[in-house]
Structures are given as structure tokens and as C-alpha cells.
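**Q** here's my sequence, what's the structure:
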Amino acid sequence: MAELLRMPEVAAGSTTAVLSDWPVPEGTAFHAGDTIMIVETDKAEVDVEAHADGTLIKALAPSGTEVEVGSPVAVIAAPGEKVGDLDALLADLGVAEPAKTSPAVRREIPGTERTPEVPTPADLTDQPANGRIFSSPLARRLARDAGIDLGAITGTGPGGRIVRDDVNAAIAARIPRPGPAPTPDLSAAPRPAAPAYDAIPHSRIRQAIAGRLTQSKQNAPHFYLRGQVRVGELLTLRQRINADGGVKISVNDLLIKAIAVAHVQVPEMNVVWTADAVRRFRAVDVSVAIATGAGLVTPVLRNVESLSVSAVSAQVRAFSEQARSGALRQGDLEGGSITISNLGMYGVEEFSAIINPPQAAILAVGSATRTPVVTEDGGLEAADVMTLTLSADHRPVDGALAARWFAALRDSIEKPVRLIV
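**A** Model prediction:
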């Protein structure tokens, strides 16, 4: 029996979401597990999968629009089910008007530039059933503006659908013919000078970052612990592991494992603040700050206390690739009690970071530098030293607790053999 597909609540507490695309065109059958709708949240794209086989009868909300959670976005039917009068069916299903939508500010996907796909009435007009060319609204608009026949383009999207990249490739393949140079109009009035800046509209991810970090500084009383740790043995351990020719690990991978060891030794730090209680976790989940062209994302490594260093390294690399290609899912970004943010590779010696809410702490990591230090007998020696700065939320974490955790972290870093046993 035909039924309505509604906009899901893909992110906890969200009231709207952007309907990014319909991978399954109208009138097309799909199978259980197929992606039938792609939805954008503030930080990720989410594939909405079909729970059973069926057919997409009618899309009630176009691609590129912001839709209220719970609003009907499509009519789907069982496999082989015949639908007669669509208007009568919509009335029977209680749909008196289209889903409440508005043009959306699209999230920037790393490595691409997305344009809101708000189709015009002409875009929504189906082509004849025989020889129909399936294409996204944005692809149709780009092809129309460039004067390119969609029939001459081979689609690479789902089911052979023509997408934006296909049209861009066709545009790039054309060789423009040079025309005569325009004759300057000397009588034209002088034009006003161009502004001395470029106005870059806020992307959804940039707006989300701004909102979350502003909320964090306003609501979470930050305090900071700063200290230097010797990393000579840690760097030697990394060199020995990488010399085996297997998985290459980074200093950051070892630091993530050291955070997990410190959390196990001082479990009172593995917490978040909620309105009703301090929530202490049994497993250690650590967020890793990853910079992309669109902004900062913080995917979460789960159960780090039980992972080997090589497994931590493999997961971080996978997250980095997904972050830069825009393939992270909302679930990858939720959870954890602490984040690690490392700017040492940029030559930054120390900095203070803002807590990623609702977490209780963030560890800012500077670069390792060769520094003269005083030995126990009062002499001087050169040592590899790194400055770490812990930002903590004073609501669930007191200063003495943070200091005990920092001491456990230092001990794990300066005696790194415990990270691999």
C-alpha cells in the first residue's frame, strides 16, 4: 500500500534538514538498503536507506530545499503496486499541500563548491517516458546555461543519472573559439570602483562551528592547565615502530592512545555535564580535530582504551579521508568526552583550544622542539619537549582532578612503552 516518506530527524534536536538529492528518480523501483534520499545536517551528509523494496511514486519536496522534520517528502509504494489518481491518493494520505520547504544554504563539502539546487518549474517537468534522461536539477540548470544537450552527456550518478560533475566535464571538453576583441567604448561613463573585499557567504558548517563554539565559551566555564612533557622516548618508539615497514603511525596517534590510558587511570575525567547529572562513561571515546577546506570536523574514535596504536592510526587516516571528501556521517561526529587538537605540524608551539560541547575537555598539542632542560643533578641537557594545554569545563571537572589527569598523561607520554602493552 502506498505511504508517505517523511523527513527524518537525522540529528538529535534538529527541527529542519536540507533535502540534498533524490538518488532514485520518480517512478523508479528501489530495494531494501538502497539510498533513496540524501539529507544534509550541519556537519555531514546522511544517506537515508529504504527499509523494504518499493517504488518512488512522487517527490513532494525538491532537491536543495530545507524541510521541516516530520513533513512528507515523497510517496512510495510497494513493488508492482499501481497508483491511479495521485491527487486522490495524496488526499487519502492526508497531504493537502506540499511539504514546508525553503531554499537552503548548502553545506560546503570539502573539495567541492555546492550550489543550492532549487529547481524551477521547468526543471520539474518530466521528459517523455520513452528515452527519459535522468538528471539532477543542478545538472539540468548548468547544461541549460551552457547550451549543452543533456542527451550528449553520459551520466555517472546512480542508475546512470547525470550529475553536476558530468556537466562540468562536458563544459571543460569544449574548446572555446576566440572571437574579435571588443572595441572599447570611450564615451562610456566611468564605472564605480570594485569593493576592496570579497564577501564569502556563511556555509552551514561554518555557521554550526560559530554557534557551537560561542555556546561553549558562554555556557562552559573554561579553565586551563599548561605543561611541558619530554617526548624523546615517544619519538624513538614511533621511529622503531615505523621502521618495521608495517603501518605508519604518527605522534598524534600515540597521543590519542596516551589520552585513553590517562582516562582509564583517572576515570573521573571521562565525563560530560548534563542538566540533571554528570555522565561518566565506561568506554573511552576520543574526538580528533581534522581541518578541511570547509572547516573543522571532530569525528570520534570509539573504545580507544581497547585499540592498538596501529588500529588508532588506521581509524584516524580513514576519518581524515572521509572528512576531506565529505563522507563523514552524523554518527561519526557524536559522543566522546575529550578532543585532541594538534597544530604542532604547523610549527605552533602552544595554544589554547575551546571545548567542543558537550564534552568536558580538549587537549591542545604544540610542536616538539629541542630545548635545554635542567637535569636532576643541576646540569643542562638538550631534550625534545612538547607543550600541552588542557582546556577543561569547571562544572564536572575540578582543578585538582584535571591536575591528576594531566600527571597521568605526562607519565604515559614520557614512559610510552605502556601505550603498546
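
**Q** going by C-alpha atoms from here, please, whenever you check contacts or count neighbours.
**A** OK.

**Q** and Ile355, how many neighbours does it have?
**A** Neighbour count of Ile355, defined by other C-alpha atoms under 10 Å: 26.

**Q** ok, Arg238 touching Asp253?
**A** No: using C-alpha atoms under 8 Å, Arg238 is not in contact with Asp253; the gap is 9.6 Å.

**Q** please, which helix or strand holds the nearest residue to Leu343 once chain neighbours are set aside?
**A** Of all residues not flanking Leu343 in the chain, Gly366 sits nearest, at 5.8 Å (C-alpha to C-alpha, 6 or more residues apart in numbering). Element membership of Gly366 [criterion: DSSP states H and E] is strand 361-374.

**Q** Proceed likewise with the subsequent sequence, for comparison:
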Amino acid sequence: MAVEFYIPKMSDHMEEAIFVEWLVADGDAVEKGQPILVIDTDKVVAEVEAPADGILVGIRPGLENGATVAVGVTVAFIVGDIADEVPALEPLDAPAPDSAAAEAAEPSQLVTTVDSATAASGSGAALGATPAGRKAARELNVNLVNVVGSGPRGRISESDVRKHAADASSAEVAAVPEDRDAAWLELTPVQGVTARRMVESMSEVPQFSLARHLDLTAIVAVRERTGGDAGSKPSVTAYLVKAIGLALAEHPRVNGFFREGRIEINNDINVGVAFGTDVGLFVPVIHRADRLSVSEIADALARLRGLADGQAFTRDDLSGGTFTLSNLGMFGIDEFRALVNQPQAAILATGQVSKALVVDSEGTISIRDRMTATVTADHRSLDGVSVARFLSSVANFLLDPDEHGGMAT
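**A** Okay, here's the model as predicted:
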């Protein structure tokens, strides 16, 4: 009996994916759980695993690199015997399945990871490296773009990586055109996804930004009172996530999506936090941030940071975000403007905490710990007043955490 192999639904809002490559060929034997297909979604570059043992047959015509495929579309079959008959699939440009069929599509087993050594190549071939090959590449700090695979269709094995590492003469030299003093650097798959999403954000979303100072004097004092070294204390980011969560609860419209001319208000408050890695930007999610303590958020951030180092996020880690925080304060940045992460209504960008002389309404001068926060919002969903009120709520939660029980560690 033939098993349909289809494009899985990897998140609540995923409707399509971009085909990258097959890791096996038509007629190849596959095992359940074996990665056989690579797709590019709005969130991640993912390997889709075989749902059953058998032989891959009947690959849909027109499925080539860069092709867009709707969720639920059958792209091949897995049969027990090569002689088993399967229906001929229409070319890819045929009508996609109806929305009900796509909604019913259950996720196949997925490996939603992009290893730095793998993704640095920016090519589908490198994504065809075996798990052992990718592990060896990480251990030996080998860029897979320079490794020649000896397996089927150039698949890179552990021995290929170790052979390359042992060759002292191999060096990663960027190709330089003879007629110009320049080098070409290919985008990693993650960077490619980010580039596409940012172009869409700039071209499709009417964006505006509001900025204000956040007084973190009390937060800094709380952190100083907390025992242990700096690494064991909740970070400023953890307090920001908590304050954002509480403020979103007060201003639910900011926690919404703009879709098809309407605003969808999300019941759950899930704050995505931007993480930079060697292969590009990821935005893993702190789910139900308004209900977590600051310490719980700090633990979640620490776990996500550990996963970011190896790009080992799960599908749930990267799904369900309703608002995004991008904090570059640890790099000495004072302030910046981020782009809206569609379909979210807004994003908050924060800079470093610094000392400032502040004159209050009574003329008293004091030294305060402050950071600049900039909210960029989708003007179709939000206006200036609603964003200003939201940002004011964030500021108030941070100004006096002792007054707000929800800000307790």
C-alpha cells in the first residue's frame, strides 16, 4: 500500500513552503525517520523525514529548487515494492488542494535545525550532509561548502569531513572575479529567508516608529541585590520580555495580526526574541510570557541561547510568536529601528542600559539607568496613540517592579 508523502504544516500560520532539494532520488529505498526532502519556510530551513519504510516513487513533476508548494500537497509516494502502482501526480503548477485539505495535513516528522557548518554554504547540496557529517563539521570547525561529498548525489559523510580537515592544504578562499576587486559571499538558507521576509515587510507594511526612554534604575538595583554572579541573574532581556507580556495583556490589539483586511487578536501572549547566530537570525518564542515569572523567562532564554549556538531549535520553539523583541544593548548599541515581523502588529527594539543625568518635574537632578526603546508598528493595525500607550505600560512595569507583583523574579 502506497503512503503519500506531502508538504507538512509546521506552524499554525504556515500555508506554503519553498522546495530546496530532494536528499534521495526517485526509486531509492528510504527508512522511516530518514531525512529525504529539504524545504524553506517563513521560519526555518527544514528536513522532512520519511513517514514509513519503503521506496520513494512518483515524484511530482515540476518540483525544482525555488518552487513554491502549498501545505498538504502530495509530492511523492513511498511503496513497499517498486512494482506497486501509484497515481501519476499532476505537474506542480496544477491547482493546489483546497484549504480544508491543507488544514487537515498533519506534520510529518521534522528536523527543524540548520547547523552552522551546514547552512553556511547556502546550497541545497550542503543540506544533504549526513547527521554524522554535520556533527563532525561542527566539531572540526569545517565549512561544508568546501567539502566534496562521496555519497549519492554528493551527500557528505563523516569520513568526507574528516578527510577534508586532515588536508592541511585545504583553505576556505572566497572566489574573486578576475576583473574586479571583490569577493562573493553566498547567503545561508536562514539569511535568504530573512532577506525575503524583510523585503516583504518593507514593501507590504506601512510602518511607523515611536521611541522613548525606559528607566531601569529599579531593575538594575534588583539585579544587584540578587545573589550569585552576573551569569546566574535574570538578564535585562528577561525583565523586558516580562514587561512586554504584561503590557500586551493590557493592550491586546498590539498582540494582534493583520490578515486579509482584518485584525486577529491572539489570546496567547508569545514573545519572540531575536537571536543572532553564525548562519543568520532566528526568533525563538517565549510562550505565554505574561504568565511566567522573570526567573522562568530567564531559564527559557538560557535554554534557547544554548539551542541557538547549534541551531537546534524545535518547531515549537520557532512557532506561535505574537510579538517580537530585538535587544542589541549587549553590543553597545544605543537605539535602532527594527522591521515589523509579519503578520505581527509590532516589534520592540532596545539598546544598552546607560547612566544618565535626569531632571525630574521638581527640578531634582539624579543619576538614572536608562535605555531607549523603539516600537515599530503596522499602521494598518495600530495608530500612534495605541502604540504610545503600550510603550508607556512597558515603561511603568520596569520603573517600579516591586509595585507590580507580576514583575517579581
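
**Q** superposing both, give me the TM-score.
**A** For these two chains in superposition, a TM-score of 0.73 is obtained (TM-score structural alignment, normalised by the length of structure 2); 349 aligned residues with a C-alpha RMSD of 3.7 Å.

**Q** quick revisit: okay, and the next helix or strand after the strand holding Gly366 of structure 1 goes to which residues in structure 2?
**A** Moving toward the C-terminus from strand 361-374 of structure 1, the next helix or strand (DSSP H and E) is strand 380-393. Residues 365-378 of structure 2 are the counterpart of strand 380-393 of structure 1, counting by TM-score structural alignment.

**Q** off-centre distance for that stretch?
**A** Relative to its parent chain, stretch 365-378 of structure 2 has a centroid offset of 26 Å by C-alpha atoms, centre = their mean, to the nearest Å.

**Q** what's the answer for stretch 358-378 of structure 2, then?
**A** Here stretch 358-378 of structure 2 is found 32 Å from its chain centre; the criterion is C-alpha atoms, centre = their mean.

**Q** give the aligned equivalent of Arg197 of structure 2 in structure 1.
**A** Superposed on structure 1 with TM-score structural alignment, Arg197 of structure 2 falls opposite Arg212.

**Q** quick one, what contacts its match?
**A** For Arg212 of structure 1, the contact set (C-alpha atoms under 8 Å, 6 or more residues apart in numbering) comprises Asn356, Pro357.

**Q** tilt between the strand or helix carrying it and strand 380-393?
**A** Using DSSP H and E, Arg212 of structure 1 sits in helix 204-219. On the basis of axes from the mean of the first three to the mean of the last three C-alpha atoms, to 10 degrees, helix 204-219 of structure 1 is oriented at 90 degrees to strand 380-393.

**Q** still on that earlier bit, so which of Arg238 and Asp253 of structure 1 has more stuff around it?
**A** Asp253 (22 against 17).

**Q** now that one: how far from Asp285 of structure 1?
**A** Separation of Asp253 of structure 1 from Asp285 of structure 1 (C-alpha to C-alpha, to the nearest Å) stands at 14 Å.

**Q** for the stretch 51-200 of structure 2, which segments count as strands?
**A** Here the stretch 51-200 of structure 2 has its strands, by DSSP state E, counting those that start in this stretch, at 54-57, 68-70, 74-79, 110-111.

**Q** now do the contacts for the spatially most central residue of structure 2.
**A** Centroid-nearest residue in structure 2, with C-alpha atoms, centre = their mean: Phe282, separated by 3.4 Å. Going by C-alpha under 8 Å, 6+ apart, Phe282 of structure 2 touches Lys43, Val190, Ala274, Phe275, Gly276, Ala308, Leu318.
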